[in-house]
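Student: have a look at this prediction, sequence included:
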Amino acid sequence: MRRHALLALAFATAPCSAALAPEALTLPPGFKLEVYATEVPNARQLALGAKGTVFAGSRDAGKVYALVDADGDGRAEKVRTIATGLRMPSGIAFRDGDLYIGAVDRVLVLRGIEDKLDTPPKPEVVTDKLPGETHHGWKFIAFGPDGRLYVPIGAPCNICDKGNDYAKLISMKADGSDWRDEAYGIRNTVGFDWQPRTQQLWFTDNGRDMLGDELPSDELNRITRRGEHFGYPYCHQGDTLDPEFGTGKSCKDYTPPMFALGPHVGAIGMRFYTGSTFPAEYRGAAIIAEHGSWNRSKKSGYRVVAVETDGAKVGKPHVLVDGFQRDEVAQGRPADVLVMPDGALLVSDDYAGAVYRVSYAAKPAAKGK
């Protein structure tokens, strides 16, 4: 099958129309999964407002949603569509009362949105100068500790060399000015966060396609200095030169991943767990939504994992939520994770159009006789 036909098949997969039943998913002992919201078509990146509103972007639906849990019972009673007709508005970020939206070639903003959920304002353009290619053009955006908005510019291809114009992460001021390249050699990151102790940015990156089932691995990376290069399209997973673009290159010249997540797992949404209610091994861990493979003879990913780290090195990975595919059939596809103030974790599922809530309550010790 030709490459473009494979891509068409991957993106033509019809989503299901209902949230997975909690009992269909598996979690470690003590953890509980509940449905936080349904009827959130193609839910992708999540963001939390100052007044407790959970916002969700989408890719194929072209919409942005507001999810409100007014009574605090861990389930959103109402889902509102607050923007529509946008071009792959997957990425969203909340700051100072405003919701920023990454929509391929532009960043938009909804001003004072939490006070206007029933009558949302028209999106204002922050910048419309980003590249317009839709191949890896959808975004994950976030404000850093420096107050700047971080925006990826993905490679407009599976594998190609466009120099420093693509395959990178940039930042800008909140008004869209003062663009700055932060890192290069990043095929397509749609998940990143800042490690709380070091304030360094960590990100997921998807490996290239068409090198077979086992190559290359998706990556969890860490930026230690501005201008760092992570290898694409010359070197993959820190140790494998590209058969087309790696000639004359050395993997030693590029920053290797902190952790190899596995081939084609579709590692996208990523946040550090900053809550205090999960067990110790999860605190400070990088929680990653593995969206799942589309081009592998046996599916990989389709789960949420936690990679232990202290900010300097990584430790053991843990599978937090599993079961989004069964018997090689996708039932759901996790897209992002979000730590809530009460320590619970939200997980968006763009295949089921739903958001789940993961919490932890250790079972009481059995009383002695």
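Tutor: On my side now, so go ahead.
Student: from here on, just use CA atoms for contacts and neighbour counts.
Tutor: Noted.
Student: before we move on, what SS does the residue most central in space within the chain have?
Tutor: Centroid-nearest residue in the chain: Gly269, 1.7 Å away (criterion: C-alpha atoms, centre = their mean). What DSSP: H, G, I helix; E, B strand; the rest coil gives for Gly269 is strand.
Student: likewise for Ile170?
Tutor: strand.
Student: excluding covalently adjacent residues, which one is nearest to it?
Tutor: Of all residues not flanking Ile170 in the chain, Asp181 sits nearest, at 4.4 Å (C-alpha to C-alpha, 6 or more residues apart in numbering).
Student: equivalent analysis for His264, please.
Tutor: Using C-alpha to C-alpha, 6+ apart and skipping the chain neighbours, the partner closest in space to His264 is Ser293 (5.1 Å).
Student: next up, a structure to set beside the first:
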Amino acid sequence: MRYLIFILLLSQTVCNEAPSEKQAANTASVAPVYTGKLPLDKIKLPAGFRITTFAEGVENARSLCLSPDGTLFVGTRNAGNVYALRDTNGDLVADLQYTLATGLRMPNGVAFRNGSLFVAEVSRILRFDDIENRLDNPPAPVVVFADYPTEGHHGWKYIAFGPDDKLYVPVGAPCNICEREEPVFASITRLDVDNPGKGYEVVQHGIRNTVGFTWHPETGDLWFTDNGRDYLGEDQPACELNHATADGQHFGYPYCHQGDIPDPKFGEKHPCSDFVPPAQNLGPHTAPLGLEFGKSTAWPESYKNQVLIAEHGSWNRSKKIGYQVSLVRLNDQGEGIAYEPFASGWLEAGDEVWGRPVDLEWLPDGSLLVSDDYADAIYRIYYAP
């Protein structure tokens, strides 16, 4: 109970208004922290799977990105920091932690390309060059692009480089439910970081707030989570797992939710049949964020090309839901045929919460990292029957 009270106090501390966007402070520190007090024995996993701690004391740990040389970059939302973690002795536990930047405005998104770390603030994309040779003395960032909207509501961003080597950047709806004329809102955009002067292009529409996406390892199609609107009831609408088969598709927001619920305010403008339905409806208000396709040869074959999703958990239900890593099983046509828990236990009986999964990242050994911005930790899930 004392641990839970401490975490609640800590969460109140970091949930203050995010700092204004400004130049990142190049103040690095080395501060690995391990308490051994995380109650990992409470996590329920399928038979043969185990969970350990990869890192503790990573304040507000959210988006994850692993470089080819093994540096794990970590974005934050409320803390305003960007971190790098290193496992220097190969024991699959981080033993060095660097703070690469502080004072940023919701630097949730991190991506790595050609030796440079890219970081997404609300309205800017930053680049830290030659970063792995500068972990203990990080450079001032280059501002790659500074013309995304400044609205903070759903303004934090997940970013990733696609198979086309372009940077994909979402822009959430600046509200719970609204219709904005600017097409950039409620979208996923694409940015050529080698020629940012061309600006971004909007490639997917009707997406309220995606904070996680990836590409199918075989088809190359884009898959993403989306957080459903609030205040339509405790049990609707569902959050969504979506599948984009081409550029320029529309996934319903703000007119239609979960593929079949017209919005009470905007639904008369377009029927749900006008939009791409979800590949799988998830739990209502589960707040699905990061996702990965099963691709580890160290895991059973039944997980190959299935979708693992970090569910951050609800905030507006009388009984909490989510707070887990879920599994969506797909058929050969890419349709969801099952939705089930994979790793659960961060939500306890009595609705007490001690952790909130945010993002997922594969390690080369075939284990899966899970970030937790509530417990300030990163877990490692592996298969060892």
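Tutor: The structure has been received and is ready for your questions. All of these numbers come straight from a predicted model, not from anything done at the bench.
Student: hmm, back to that, the residue nearest to Ile170 of structure 1 maps to what in structure 2?
Tutor: By TM-score structural alignment, Asp181 of structure 1 lines up with Val202 in structure 2.
Student: show me what contacts that match?
Tutor: Residues near Val202 of structure 2 by C-alpha atoms under 8 Å, 6 or more residues apart in numbering: 183-184, 187-190, 248.
Student: closest one of these to Val33 of structure 2?
Tutor: Ile188 (36.1 Å; C-alpha to C-alpha).
Student: okay, now the equivalent of the closest one over in structure 1: neighbour count?
Tutor: When structure 1 is aligned by TM-score structural alignment, the residue opposite Ile188 of structure 2 is Leu169. Using other C-alpha atoms under 10 Å, Leu169 of structure 1 has 21 neighbouring residues.
Student: which SSE is the nearest residue to Leu169 of structure 1 once chain neighbours are set aside in?
Tutor: In space, and not counting its chain neighbours, Leu169 of structure 1 is closest to Pro152: 4.3 Å by C-alpha to C-alpha, 6+ apart. If you go by DSSP states H and E, Pro152 of structure 1 is part of strand 149-153.
Student: which residues touch the one helix or strand Leu220 of structure 1 maps to?
Tutor: Under DSSP H and E, the secondary-structure element containing Leu220 of structure 1 is strand 217-222. For strand 217-222 of structure 1, the surrounding residues in contact (C-alpha under 8 Å, 6+ apart) are 200-207, 236-237, 256-267.
Student: mean deviation, that strand versus structure 2?
Tutor: Its aligned residues in structure 2 lie a mean 0.3 Å from strand 217-222 of structure 1 after superposition (mean C-alpha distance after the TM-score superposition for structure 1).
Student: equivalent range in structure 2 for that strand?
Tutor: Mapping strand 217-222 of structure 1 onto structure 2 (TM-score structural alignment) gives residues 238-243.
Student: let's verify Asp71 of structure 1: helix, strand, or coil?
Tutor: Going by three-state DSSP: Asp71 of structure 1 is coil.
Student: Thr297 of structure 2 maps to what in structure 1?
Tutor: With TM-score structural alignment as the criterion, Thr297 of structure 2 pairs with Ser276.
Student: can you find the partner of the residue nearest to His264 of structure 1 in structure 2?
Tutor: Match for Ser293 of structure 1 (TM-score structural alignment): Ser314.
Student: any idea which helix or strand carries that match?
Tutor: Counting by DSSP H and E, Ser314 of structure 2 is part of no helix or strand.
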